[in-house]
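Engineer: sharing a model that was predicted from the sequence below.
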Amino acid sequence: MHYKRVIPCMDVDNGRVVKGTKFIDIRDAGDPVELAAHYDAQGADELIFLDITATSDKRATVVELARRAADQVFVPFTIGGGVRQVQDAHDVLGAGADKVAINSAALARPELIDELAQVFGAQCVVLAIDAKRRPDGSYEAYVAGGRTPTGKDALEWAREGVERGAGEILLTSMDRDGTNDGYELRLTNRVANVVDVPVIASGGAGHPQDLVEALTVGADAVLCASIFHYGSHTIPEVKDALRKAGFETRPIAANPLA
């Protein structure tokens, strides 16, 4: 049976989970590993940590985060931030992460995707794409938290990334991120239709129905941050909504901490 996944995401800045609206109005949401353990116990299917700390020595930070998380959580987790070469990924995966997410480093040097897939396998490589809608209705890939355009068409980049070996696409609408207005369904559907790997919908979840809609248009998994961090909804609550909508999810009782 193919389960749809509910994935809490933790944006980590200087060791703390933060969340804002389109990466502004940032609020503190707690310790990343404590939150991760809480979500694990609630029935999260996977976890994603994205280190957004502005430091040149980010690799040491994410390696330590991976090590701490591996000691506390039992579900698979992905770490992004600081992975710019194969050795960086080796260190993070060796510390306990199951996957690495790459974004700006892959845009700067697309061959990085090929190298990571060849060494670790596509299942360990998540290509994160931050996209904004252009006036003509197309979508452009951005970096720096949605502040810097790359000139790269987001759909073409998703297709290229998968051809190079990415095993999953983490797709964030920067127009919706943190707004709680729902995912960008048109973007999600378009990317899901051009790649043959799972697409994780991200950016904008505010209610369980938003998750249902993202899965309906083709997402394989749904990523959420603020609705969980600030207690407006729980993982059991959203999984119940997904099941009622006809989507199979991993039973929460299967979690060793439940």
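Structural biologist: Looks like it came in fine. Numbers count the residues shown, from 1 in each chain.

Engineer: every contact and neighbour count from this point should use C-alpha atoms.
Structural biologist: Will do.

Engineer: all strands for the stretch 101-250 of the chain, in order.
Structural biologist: 125-133, 139-143, 148-153, 168-173, 199-202, 221-224 (DSSP state E, counting those that start in this stretch).

Engineer: for those strands, which one ends up most surrounded?
Structural biologist: Burial of those is given as mean neighbour count (mean count of other CA atoms under 10 Å); strand 199-202 ranks first at a mean of 28.

Engineer: put this next to the previous one:
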Amino acid sequence: MINKNRIIPILLLDNGEVYKTLQFTNPQYIGDPINTINIFNEKKVDELIVLDISKETKSKGPNFEILADIASEAFFPIAYGGGIQSLEQAKRIMGLGFDKLSFCSAVYNNPLLVENCVKTFGAQSVVGCLDFRMGPSGDINIYINNGNEKINWSVEKYMSAIEQLHVGELVINNIDKDGTFSGYNFDLLRKIKAKIKIPMIASGGAKSYGDISSLFSIVDISAAAGALFVYYGRYNAVLISYPSKEEKLEILNGK
């Protein structure tokens, strides 16, 4: 049987450049997105999620110029999220060559846009996103607007909204673990997955390929995503990593 699980890097854009964050804050410059895309081409990544976190994108909409450059260079499926405010913008992004659209804040404040994108492009082309932090009493607090705004929704209410929108997949993003390389919270991810039927992508906290392998063994998910693959090495050199074909087989087979 062919293993359908995927390993997906996440690329964060801020004003057209690639950045890394720590718990959604303190963005650190990494480099040029096109160079990064070309390296991922060489490494034959399964897929890539591009998220624009810049303040300008939130107010003015997507940077179509840089998105066109990214789409023209990538030889793998790409999803995009950030600042999509209308179906027309969504159509333009898909027309550039993107394969999927990702929505987080819109699930809460513009569900009609998400619904229309599902109707227009199909469920397989629309990804929902749940950004959350753990509260002091162990409760899950949901955030929008790049983790800056807490909303008064329970996980159950969010999952119900997601399923009613009929998106194809859901990214679960643990803000507390973003950029920490501290390992996944497997028990928490299992509890969240039990609340939803659609395929789930886990993001936040991956510390190694072995950690990703454990994730696939312990939690019923379709993909592992994150910024683990773009990091600073010795002497602050920027390194871009992705498992080789052999390493990926070991990860997916739990070795």
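Structural biologist: Alright, I've got the coordinates. From a predicted model like this one, the values you see are computed outputs, not experimental measurements.

Engineer: re the thing from before, turn the strands of the stretch 101-250 of structure 1 into CSV, including distance to L211 of structure 1.
Structural biologist: Converted to CSV, the strands of the stretch 101-250 of structure 1 look like this (distance: least, CA to CA, whole Å):
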stretch, distance to L211 of structure 1
strand 125-133, 18
strand 139-143, 21
strand 148-153, 25
strand 168-173, 14
strand 199-202, 9
strand 221-224, 6
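
Engineer: which among the ones you listed is found nearest to H2 of structure 1?
Structural biologist: strand 221-224 (11.1 Å; CA to CA).

Engineer: which strands and helices sit next to that closest one?
Structural biologist: Where contact means 3 or more CA pairs under 8 Å, 6 or more residues apart in numbering; DSSP states H and E, strand 221-224 of structure 1 is packed against strand 5-13, strand 199-202, helix 208-216.

Engineer: okay, the angle between the last one and strand 5-13?
Structural biologist: Orientation note: helix 208-216 of structure 1 sits at an angle of 110 degrees relative to strand 5-13 (axes from the mean of the first three to the mean of the last three CA atoms, to 10 degrees).

Engineer: pull out the buried residues from helix 208-216 of structure 1.
Structural biologist: Buried positions in helix 208-216 of structure 1, judged by neighbour count with 16 or more other CA atoms under 10 Å: P208, D210, L211, V212, E213, A214, L215.

Engineer: could the helices and strands packed on strand 221-224 of structure 1 go into JSON lines alongside distance to T78 of structure 1?
Structural biologist: Compiled in JSON lines, these are given as follows (distance: least, CA to CA, whole Å):
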{"stretch": "strand 5-13", "distance to T78 of structure 1": "9"}
{"stretch": "strand 199-202", "distance to T78 of structure 1": "12"}
{"stretch": "helix 208-216", "distance to T78 of structure 1": "20"}
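
Engineer: wait, which of those is closest to D130 of structure 1?
Structural biologist: Among those, if distance is taken as CA to CA, the winner is strand 199-202, at 9.2 Å.

Engineer: what range in structure 2 matches that closest one?
Structural biologist: Aligned by TM-score structural alignment, strand 199-202 of structure 1 corresponds to residues 200-203 of structure 2.

Engineer: quick check, central residue of structure 1?
Structural biologist: L170 (5.0 Å; CA atoms, centre = their mean).
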